[in-house]
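A.B. asks: what follows is a predicted protein model with its sequence.
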Amino acid sequence: MTNRIRYAIAAPKARQAMLQFEEYVEHCGLELSLLRLVQTRASQLNGCSFCLDMHTKDARAEGESEQRLYLLASWREATCYSERERAALEWTEAVTLVADSHVPDEVYERVHTQFTDEELVNLTLAVASINTWNRLNIAFRTPAGNYRPARKGASA
């Protein structure tokens, strides 16, 4: 696959705006491990190989188990996720696939038992952020496979 546009070079201010959005999401108070599951699951649904490469590598570097990453596509049948993680994954799927079901009330009710109002807004922003990154990387064919996570403890 050939990279169509290097969007970070073509529109650096747009990339900077996305990085600021991502900075908020990364520090909004939700668990980093939960954010990595959300990022990975949305990227699976969207078929974004660049983001899958990035977020699974980041998750592993931050201590996530390979088993939980392997089972993520079938999280409903797997027993290794907490109720909060399961709720976040259900919300991720509903928001990512919003055109299919418009985020049903029963999904909202189940998820809202695990997240405060503020956390649910932040979770929704996390889903929106990864979906935007997925769309940029898929549309412009950003090649996957070369991502290296930052060293643990290194400054960003």
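C.D. replies: That came through, no problem.

A.B. asks: make it CA atoms for all contacts and neighbour counts henceforth
C.D. replies: Will do.

A.B. asks: Glu119: how many residues sit nearby?
C.D. replies: Using other CA atoms under 10 Å, Glu119 has 15 neighbouring residues.

A.B. asks: same question for the one 3 residues further on.
C.D. replies: Around Asn122 sit 20 other residues, with neighbours defined as other CA under 10 Å.

A.B. asks: that one against Cys28, yeah?
C.D. replies: Yes. Asn122 is within contact range of Cys28, at 6.6 Å (criterion: CA atoms under 8 Å).

A.B. asks: check it against this one:
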Amino acid sequence: MIVDLPEDKDPILYVWGEMVPGIGIPASAFATSVYEHTTLGLREFEAARLRIAQINGCLFCQDWRTERDGVRVEDTFADAVTHWRTTGDFDDRTRLAAEYAERYAVDHHGLDDGFWTRMKAHYSDREIVELSMCLGSWLAFGRLNHVLGLDAACVLPSNAVPQQGGH
């Protein structure tokens, strides 16, 4: 862990809520709103989120699974996200979500007209904006958690559901 924390404090809650409350609490509200107000389907949401988590290397984010109405993606989903180009488990929207996540994180200058033509064939403008905001949240906050070492201190039991943070 990069920052010193009191032993009796939860690392995520302390850093996000107590160290810089004027920034951390609103940032946490934004991170939470991505989950509470999304209109994206679970599979494309999770494909994009997991691809960002894999790129960031955030252990916390990679262990997280979004749940909606008691439903989660299958156990093999993370592996399919790693192989988004070739997996037979994804429809076009899910594959594009994983591709967009990867390109957003590592080559946003390379998002060319051909890519946007494919995106617009499967996503509305509203969905593209929503997915872009989700990607920004996951990229920033998952990377913050990883860089500061919070992800290692707060690794979830496999597929558990945490209360907040930068998943």
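C.D. replies: Thanks, I have the structure now. Not measured: the values here are computed from a predicted model.

A.B. asks: average offset of the lengthiest helix in structure 1 relative to structure 2?
C.D. replies: For structure 1, the longest helix by residue count, based on DSSP state H, is helix 117-139. Here the mean offset of helix 117-139 of structure 1 against structure 2 after fitting is 0.8 Å, by mean CA distance after the TM-score superposition for structure 1.

A.B. asks: tell me the counterpart of Ser65 of structure 1 in structure 2.
C.D. replies: Aligned counterpart of Ser65 of structure 1 in structure 2: Glu74 (TM-score structural alignment).

A.B. asks: the helices in structure 1, which residues?
C.D. replies: Along structure 1, the stretches classed as helices by DSSP H are 7-10, 12-26, 32-46, 49-61, 66-70, 83-96, 98-101, 105-112, 117-139.

A.B. asks: can you add distance to Ala150 of structure 1 and give these back as JSON lines?
C.D. replies: As requested, these are exported to JSON lines (distance: least, CA to CA, whole Å):
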{"stretch": "helix 7-10", "distance to Ala150 of structure 1": "19"}
{"stretch": "helix 12-26", "distance to Ala150 of structure 1": "15"}
{"stretch": "helix 32-46", "distance to Ala150 of structure 1": "14"}
{"stretch": "helix 49-61", "distance to Ala150 of structure 1": "8"}
{"stretch": "helix 66-70", "distance to Ala150 of structure 1": "18"}
{"stretch": "helix 83-96", "distance to Ala150 of structure 1": "24"}
{"stretch": "helix 98-101", "distance to Ala150 of structure 1": "33"}
{"stretch": "helix 105-112", "distance to Ala150 of structure 1": "32"}
{"stretch": "helix 117-139", "distance to Ala150 of structure 1": "19"}
